[in-house]
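Novice: Attaching a predicted model along with its sequence, questions to come.
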Amino acid sequence: MDAILKPADKTAARKAPHELVRPSREEAEAAVRTLLAYLGDDPEREGLLDTPKRVVKSYSELYAGYFEDPVEHLKRTFEDVGGYEDMVLVRGIPFHSHCEHHMLPFIGTAHIAYYPNGGVVGLSKLARVVDIYANRLQTQENLTSQIVSTIDEHLQPRGLAVMLEAEHQCMTMRGVQKAGVSTITTQFTGVFRDDPAEQARFLTLIRGGAR
């Protein structure tokens, strides 16, 4: 039975102002069988009989971010931090996402720093925000912007810095086939945007220095 796909938040539907009709699981599995035949293989041979079911099941995990709301993880903050007002940095958050142009993976690391404005959020919650947005079809630029916009809007820190570093399989497996090439995206708000020294401090800390 068909269902209506209602994205968990507005950014999931940035190009879809109307509600999307979600095909049934059976229709999704039939689409996989069509692709297998298009590739030149036999969907009815033993090794591929259960492939459509496995692919659809794996997609429900790889793209689970469409059905989660990152804001839910930022609602609870803690104000009893002993007057701490300096930078909070979560460094080296691993993530994997999929390019919206080729549906091939890009795999990387996120670094998030912010200056608290009266309270802090659980450190794991920042990683949750990264994962939810990463588990959607993405570009790295848009992924960076979504993480920044959500954290900035709901925590309202005095400053926020986000860096993503990733290797894109659409460059290594196809096209120019350049393995080992990484893409870096950054975005800053508040004191990080206004003060180059704060940007430099952030970059030094994520590279393993201490200042």
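Specialist: Okay, I see it.

Novice: C-alpha only now, for contacts and for neighbours.
Specialist: Fine.

Novice: Run through the residues that contact P157.
Specialist: Counting by C-alpha atoms under 8 Å, 6 or more residues apart in numbering, P157 touches 114-117, 190.

Novice: got a winner among those residues for most neighbours?
Specialist: Tallying neighbours with other C-alpha atoms under 10 Å puts Y114 at the head of the contacts of P157, with 28 neighbours.

Novice: Now it: closest residue in space that isn't a chain neighbour?
Specialist: In this structure, Y114 finds its nearest non-sequential neighbour in L160, 4.3 Å apart by C-alpha to C-alpha, 6 or more residues apart in numbering.

Novice: another one to put next to it:
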Amino acid sequence: MKNQKQREQDLKEIEKAYSTILSKLPLTNEGVESTPKRAAKALLELTQGYHTTPEEKIGEGIFPYEGDGVVHVKGLEICSLCEHHLLPFIGTCSITYIPDKKILGLSKLKRISDIYARRLQVQERLTEQIAEAIEKSVNPKGVLVVIRSVHLCMKMRGVCEKDPETCTVVRKGEFARNQLLTMQYVSESHQAPKL
């Protein structure tokens, strides 16, 4: 983990890089004088997931469980930066798992998804990382993670598609073996991304 002095040095170097980038544009608006500093702070905030781990965020948020239920949380907001263009992709994450003697506090599911979303990402890897973190933390009988999002790199540049929704699904354990169970929760996970 970086100390305060290292973070301040990073901030200055990123600010300088943004100043260089902006100097190549024919800007005439004086309102962008502070943009390099604001953009540097934003980039560090948007990539803060590199500086923590699921284990740190979960802490003591694992509890014993004797039931035979299913945990299904949908609509967790995902905001990440595409590693190819540094443009956002925004959407929702649904997490379903079948506990095996242990459960996670519900807020920990959001924290796990945020750790990985706050890194430069591709949606496919993000979905896999969330599923693996849940699998590692409570060793459930099965894990299903579904992310639906809109990528601004497709909406604002390149193909300029109006409403492109990307859906990624990772199935582990019982969900990998049982297609009907998977489809039930994938269809329940549908919630259109909001921009």
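Specialist: Thanks, I have the structure now. The structure displayed is predicted, hence computed values, not measured ones.

Novice: that older thread, what is the aligned counterpart of the residue nearest to Y114 of the first structure in the second structure?
Specialist: Using TM-score structural alignment, the equivalent of L160 of the first structure in the second structure is V143.

Novice: Please report how far P36 of the second structure lies from E15 of the second structure.
Specialist: Using C-alpha to C-alpha, to the nearest Å, one obtains 5 Å as the distance from P36 of the second structure to E15 of the second structure.

Novice: How about S149 of the second structure?
Specialist: To E15 of the second structure, S149 of the second structure is 29 Å away according to C-alpha to C-alpha.

Novice: again, but for V159 of the second structure
Specialist: For V159 of the second structure relative to E15 of the second structure (C-alpha to C-alpha), the value is 31 Å.

Novice: So for those two, which sits in the more crowded spot?
Specialist: Remark: of V159 of the second structure and E15, E15 carries more neighbours, 21 against 9, as counted by other C-alpha under 10 Å.

Novice: list the contacts for the more buried one?
Specialist: 36-37, 39-40.

Novice: again, only this time at 10 Å
Specialist: 9, 21, 34-41, 43 (C-alpha atoms under 10 Å, 6 or more residues apart in numbering).

Novice: Check the alignment and tell me where it lands in the first structure.
Specialist: Under the alignment by TM-score structural alignment, E15 of the second structure pairs with E29 in the first structure.

Novice: mean shift of the host helix or strand of its match relative to the second structure?
Specialist: Secondary structure assignment for E29 of the first structure, by DSSP states H and E: helix 25-39. Mean deviation of helix 25-39 of the first structure relative to the second structure after superposition (mean C-alpha distance after the TM-score superposition for the first structure): 1.3 Å.

Novice: Buried residues, that helix. List them.
Specialist: Of the residues in helix 25-39 of the first structure, 28-29, 32-33, 36 count as buried by neighbour count, 16 or more other C-alpha atoms under 10 Å.

Novice: Look up how far K108 of the second structure lies from the residue nearest the centre of the second structure.
Specialist: The residue lying closest to the centre of the second structure (C-alpha atoms, centre = their mean) is A117, at 2.1 Å. For A117 of the second structure, the distance to K108 of the second structure (C-alpha to C-alpha) stands at 14 Å.

Novice: H98 of the first structure touches H168, doesn't it?
Specialist: Yes. Contact criterion C-alpha atoms under 10 Å: H98 of the first structure and H168 qualify, at 8.7 Å.

Novice: Quickly list what's touching both of these two.
Specialist: Common contacts of H98 of the first structure and H168 (C-alpha under 10 Å, 6+ apart): 104-107, 140.

Novice: Narrow the residues you listed to those in strands?
Specialist: The strands, defined by DSSP state E, take in 105-107 from the shared contacts of H98 and H168 of the first structure.

Novice: if we take those, which one ends up nearest to V81 of the first structure?
Specialist: Of all those, I107 has the smallest distance to V81 of the first structure: 33.8 Å, by C-alpha to C-alpha.

Novice: show me what contacts the closest one?
Specialist: I107 of the first structure is in contact with 94-98, 134, 164-169, 182, counting by C-alpha under 10 Å, 6+ apart.

Novice: how does it look with 7 Å?
Specialist: Taking C-alpha atoms under 7 Å, 6 or more residues apart in numbering, we find I107 of the first structure in contact with 95-97, 166-168.

Novice: What lines up with it in the second structure?
Specialist: In the second structure, I107 of the first structure lines up with I90, judged by TM-score structural alignment.

Novice: Run a quick neighbour tally on the residue nearest to its match when sequence neighbours are not counted.
Specialist: Of all residues not flanking I90 of the second structure in the chain, C79 sits nearest, at 4.6 Å (C-alpha to C-alpha, 6+ apart). C79 of the second structure has 19 neighbouring residues, counting by other C-alpha under 10 Å.
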